[in-house]
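Participant: Next one to model:
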Amino acid sequence: MNMKRLLTVVLAVVLSTAFVIAQEKTVDGPVITFESDSKDFGDIKQGDKVENVFKFENTGKAPLIISNVAATCGCTVPSWPKEPIAPGKKAEIKVSFNSAGKMGKQNSVVRIYSNASEPIEKVSLISNVLPK
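Facilitator: Presented below is the predicted three-dimensional model:
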């Protein structure tokens, strides 16, 4: 009876270990790792322009190429590096938001399209636009 129990425990440990190993992501390509993926400016006045720099690192094993960065509206303008970012190197995406014509809670989302393991990343600028 003890031998059967021991065999069951050993089998359970082996299967658990195999499951954990199978769940680990092995990424051979580029990976975008942001220091922060959002910036909350709190209350701003209508017409104010705010800007944030989203710093990131390519924590993957291949050069990162950002093919496009798109904002949800024309009030939000991103700028990004056009050259490949080598593994281990840092870069930044600058995003500006113009609150002219806006009112209330705003969440300007910017999508980053790249060759990374997650091909679409998002960053956002959050604010509450008050009257002038």
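Participant: only C-alpha atoms for contact and neighbour calcs from this point on.
Facilitator: Noted.
Participant: Please give the element, helix or strand, for L7.
Facilitator: Taking DSSP states H and E as the definition, one finds L7 inside helix 2-23.
Participant: gap between the residue nearest the centre of the chain and P131?
Facilitator: Computing the C-alpha centroid of the chain and ranking residues by CA atoms, centre = their mean puts E121 first, at 4.5 Å. Between E121 and P131 the distance, using CA to CA, to the nearest Å, works out to 32 Å.
Participant: Which strands or helices does the helix or strand V129 falls within pack on?
Facilitator: Per DSSP H and E, V129 falls inside strand 120-130. For strand 120-130, the packing partners by 3 or more CA pairs under 8 Å, 6 or more residues apart in numbering; DSSP states H and E come out as strand 38-45, strand 104-114.
Participant: about what we covered before: quick check, the residue nearest to the centre of the chain in contact with Y113.
Facilitator: Yes: counting by CA atoms under 8 Å, Y113 is a contact partner of E121 at 6.8 Å.
Participant: one more to put side by side:
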Amino acid sequence: MKKIILGIVTLGLVAFTSCKDDASKKINEANVAAAAERDSNASKLPILTFDKTEHDFGDITKGVPVKTEFTYKNTGTAPLVLTDIKTSCGCTVPQDWSREPLAPGKTAKFTVDYNASGPNKITKTITVSANTEKGSEVVKITANVIDPNAK
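Facilitator: A predicted model of the protein is given here:
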């Protein structure tokens, strides 16, 4: 048994000490520089900042469409790209948004149409997906829908 253990240890030592090439000689300096640049750019992200995160339409009439506009700015250090805008229901429709990159410091906007089909207080969310660190931001619309035919 001692001979088997001694044989395994000897074999392990030979295997680990047989590498004659110095690993540091295999490092390509161009790759190191490219990795350093990539890592420094990874921390440069766009930041999506809205002028408002909620719009209150107040009292609106059932069946009468209303519209608002959300203005946003890229306050980060890299181009901002909106990849999608989704709403919490089909009665809320985002429009006029660009998929083109927005340079740092620039502003853009999108509109949201809402057509109420039922009475009472509503809150609808609009999720804006983008290439930011967080990945998405949420804005809201609220209203008090009045049915003129209700008794």
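Participant: TM-score them against each other, please.
Facilitator: Once superposed, the chains reach a TM-score of 0.76 (TM-score structural alignment, normalised by the length of the first structure), with 105 aligned residues with a CA RMSD of 1.0 Å.
Participant: coming back round to it: report the mean deviation for the next helix or strand after the helix holding L7 of the first structure after fitting onto the second structure.
Facilitator: Where DSSP H and E defines the elements, the next helix or strand beyond helix 2-23 of the first structure is strand 32-34. Its matched residues in the second structure lie on average 0.5 Å from strand 32-34 of the first structure after superposition (mean CA distance after the TM-score superposition for the first structure).
Participant: Which helix in the second structure has the most residues?
Facilitator: For the second structure, the helix that runs over the most residues, judged by DSSP state H, is helix 2-17.
Participant: on that earlier part again, tell me how far the strand holding V129 of the first structure lies from the chain's centre.
Facilitator: Averaging C-alpha positions (CA atoms, centre = their mean, to the nearest Å) puts strand 120-130 of the first structure 13 Å from its chain's average.
Participant: Which position in the first structure pairs with N115 of the second structure?
Facilitator: Matched across to the first structure, N115 of the second structure falls on N98, judged by TM-score structural alignment.
Participant: tell me the contacts of the residue nearest to that match when sequence neighbours are not counted?
Facilitator: Residue nearest to N98 of the first structure in three dimensions, not counting chain neighbours: K49, with 4.5 Å by CA to CA, 6 or more residues apart in numbering. Contacts for K49 of the first structure (CA atoms under 8 Å, 6 or more residues apart in numbering) come out as S96, F97, N98, S99.
Participant: try 10 Å
Facilitator: For K49 of the first structure, the contacting residues are C75, T76, S96, F97, N98, S99, A100, by CA atoms under 10 Å, 6 or more residues apart in numbering.
Participant: so can I have CSV of those showing neighbour count, secondary structure and distance to F56 of the first structure?
Facilitator: Below are those laid out as CSV (neighbours: other CA atoms under 10 Å; DSSP: H, G, I helix; E, B strand; the rest coil; distance: CA to CA, whole Å):
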residue, neighbour count, secondary structure, distance to F56 of the first structure
C75, 15, coil, 23
T76, 21, strand, 19
S96, 17, strand, 17
F97, 23, strand, 20
N98, 16, strand, 23
S99, 22, coil, 26
A100, 13, coil, 29
